[in-house]
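K.L.:
how would this look folded up:
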Amino acid sequence: MPTFPTSDGLSLHYTDEGDGLPLVCLAGLTRDGRDFDFVAPHLSNVRLIRLDYRGRGQSDWADPSTYHIPVEGRDAVELMDHLGLEKAAILGTSRGGLIAMVMASVVKDRMLGVALNDIGPEIAPEGLEVIKDYLGRTPALRSHAEVAEARERVMTGFANVPKSRWMEEAQRLFHETEDGLALTYDPKLRDAVLNSGAEPAPDAWPLFDALAGLPLACIRGANSDLLAKSTFEEMKTRRPDMIAADVPDRGHIPFLDEPESLDALRRWLDMLR
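P.N.:
So this is what the prediction gives:
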């Protein structure tokens, strides 16, 4: 199992597959490198590097006070150092996109380009409330099959998703145990997020503007409750060169193997080669 040591003494898991353009994939808030399982088979001529953040997946759990975006960005840079990568492209889903923007403000010279999956410099309050509702809580449901059935019914903004996909999602989100379902991440991530929410939200547009000069793509679920249409339009106004895609029948977040997502990612990757 490939791991690397962080500067504060953790062991973090990652995967490193393929040859070509180095592409570091940063997952959503509660997720891990498996977040990119659906898109991976469709990406060619890339070296696909996926990080399990601290407290997620197969990585060490940590002091919850370190479950913050700047620290997770530092971990991503330390992974690049571990692999001997001077530069890499970043594909960031949700939380991963926020990390990518922070990285651009600090280590832009290490980045080849950024692709954002359903995230921008403003987070819609209604989407944030949904996240706070489930974060760190084990569901009353007791099996992957029950979770898959429930997600098919309650996932706002999604349509035309095969039943098998919801089962795959359930298997990534929870472990099945004799006592029911267990989270695949440290439940104390909830404390870190709620505590940070007690502070006034910073203006993140300067972080988005820090992406200037980097090839940029943004994929949005057409029914997203986290990346508002108005924010997406402002992003396009500020970056008219940004490859932008609205994915129909998707909320937060697109799976990235939709035709619209793949077209945007391939055009973005072509800009980097």
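
K.L.:
from now on I want contacts and neighbour counts done on CA atoms only, so please keep to that.
P.N.:
OK.

K.L.:
which residue lies farthest from the center of the chain?
P.N.:
Within the chain, the residue lying farthest from the chain centre (C-alpha atoms, centre = their mean) is Glu178, at 29.9 Å.

K.L.:
ok, that residue - contacts?
P.N.:
Taking C-alpha atoms under 8 Å, 6 or more residues apart in numbering as the criterion, Glu178 is in contact with no other residue.

K.L.:
the strands in the stretch 1-150 of the chain, which residues?
P.N.:
3-5, 11-17, 21-26, 46-51, 88-93, 111-117 (DSSP state E, counting those that start in this stretch).

K.L.:
and Glu129, which of those is closest to it?
P.N.:
Taking C-alpha to C-alpha, strand 88-93 is the member of those nearest to Glu129, at 18.2 Å.

K.L.:
tell me the angle the closest one makes with strand 111-117.
P.N.:
Per axes from the mean of the first three to the mean of the last three C-alpha atoms, to 10 degrees, the angle that strand 88-93 makes with strand 111-117 is 10 degrees.

K.L.:
next up, for comparison:
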Amino acid sequence: MTGENYTFETPDGLTLHATVRRHPAAGVNAPSIICLPGLTRNERDFEGLAGWLTSRAFTGPACEVVALSLRGRGASDRDPDYSHYHPSIYAADVKALMEARGLTDALFIGTSLGGIVTMLIAANNPDAVSGAVLNDIGPQLAPEGLARIAGYVGGSGPWDSWAEAAQGIKAINGVAFPKRHDSFWQIFARRVCTMTDRGIELDYDTGIAKALAEAGPAPSLEPGFAALAGPLLCVRGALSDLLTREIVSTMKDVQPQMDVCEIANTGHAPTLEEPAARRAIQKWLERV
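P.N.:
Prediction:
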């Protein structure tokens, strides 16, 4: 199932794009899962996961899955003011998405930045988040991982062919996905890149790099993490330099009921297509 293209308007007038998929058995009251991608990523990151969750082969609870491209990414509008590339603005955009779809609450799967946005939403309105998967993200961030991410944002491409793009993406992300076959990188490249008149480029506004470089102190995520009252799953890449085992341990102190799934031979951040991640996500859904 390829999904339905869905657009909505933000409070400041941008048009954002999402892909909506529904399980064939999902009724009118089926829960909605909102998938939020990482800093430089887009809704295509969730093609594999959303396709599986809404396929006839999925034996867990039947759901609707809404995968969003945050402003400045994918098919969503670029913001003429790059200072708006900020987690608090993204949280307001997700609120607008929920209002447009008539949702008072939803389940959330947030990868990296998407998990930060999920925690900010919970801090402002705990009832809006009925359950959450935090993919390689927590209320604290390891400085080593932050420095690595800041070092590559906005700095690669364009490439002349998809084969070159795949190699370029591997050069950036190979540390997180060792020993992956060429086919993995070809799929990865088509999810994070797009064809332009300059060649194949990463599919996000380079203003995001400027916003990151000029960002002040990050808002505290501790209140939002503590406010996550529904079923909670943390997925961690075993090689992650952003979410350490020590951070996960402190998360368990705050949320003892949180399940943890560690993905072997993977860094920041798991694709959520790994068999272990799929098993953990199905178990999480069955707790809702």
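
K.L.:
quick check: TM-score for this pair?
P.N.:
Scored against TM-score structural alignment, normalised by the length of structure 1, the superposed chains reach a TM-score of 0.92; 269 aligned residues with a C-alpha RMSD of 1.7 Å.

K.L.:
distance of the residue farthest from the centre of structure 1 from Leu112 of structure 1?
P.N.:
Taking C-alpha to C-alpha, to the nearest Å as the measure, Glu178 of structure 1 falls 46 Å from Leu112 of structure 1.

K.L.:
and the residue nearest to the spatial centre of structure 2, how far is that from Gly199 of structure 2?
P.N.:
Taking C-alpha atoms, centre = their mean as the criterion, Pro37 is the residue nearest the geometric centre of structure 2, at 2.2 Å. In this structure, Pro37 of structure 2 and Gly199 of structure 2 are separated by 24 Å, where distance is defined by C-alpha to C-alpha.

K.L.:
same thing with Lys210 of structure 2?
P.N.:
From Lys210 of structure 2 across to Gly199 of structure 2, the span is 22 Å (C-alpha to C-alpha).

K.L.:
in structure 2, what range does stretch 249-267 of structure 1 match?
P.N.:
Aligned by TM-score structural alignment, stretch 249-267 of structure 1 corresponds to residues 265-283 of structure 2.

K.L.:
what is the end-to-end distance of that stretch?
P.N.:
Taking C-alpha to C-alpha, the first and last residues of stretch 265-283 of structure 2 lie 22 Å apart.

K.L.:
now do stretch 239-259 of structure 1
P.N.:
The first and last residues of stretch 239-259 of structure 1 sit 23 Å apart, counting by C-alpha to C-alpha.

K.L.:
just to revisit the earlier point, the residue nearest to the centre of structure 2 -> structure 1?
P.N.:
For Pro37 of structure 2, the residue aligned by TM-score structural alignment is Ala27.

K.L.:
what sits against its match?
P.N.:
With contacts taken as C-alpha under 8 Å, 6+ apart, Ala27 of structure 1 has the following neighbours: Gly33, Asp35, Phe36, Leu51, Asp52, Gly92, Thr93, Ser94, Arg95, Gly96.

K.L.:
corresponding residue for Ala106 of structure 2 in structure 1?
P.N.:
Aligned against structure 1 - with TM-score structural alignment as the criterion - Ala106 of structure 2 pairs with Ala88.

K.L.:
what of Asn135 of structure 2?
P.N.:
Residue mapping for Asn135 of structure 2 onto structure 1 gives Asn117, with TM-score structural alignment as the criterion.

K.L.:
distance of that match from Glu260 of structure 1?
P.N.:
Computed as C-alpha to C-alpha, the Asn117 of structure 1 to Glu260 of structure 1 distance reads 12 Å.

K.L.:
looking at those two, which is more packed in?
P.N.:
Asn117 (28 against 17; other C-alpha atoms under 10 Å).

K.L.:
ok, for the more buried one, nearest residue in space, not its chain neighbours?
P.N.:
Distances taken as C-alpha to C-alpha, 6 or more residues apart in numbering put Thr93 closest to Asn117 of structure 1, at 4.5 Å, once the chain neighbours are dropped.
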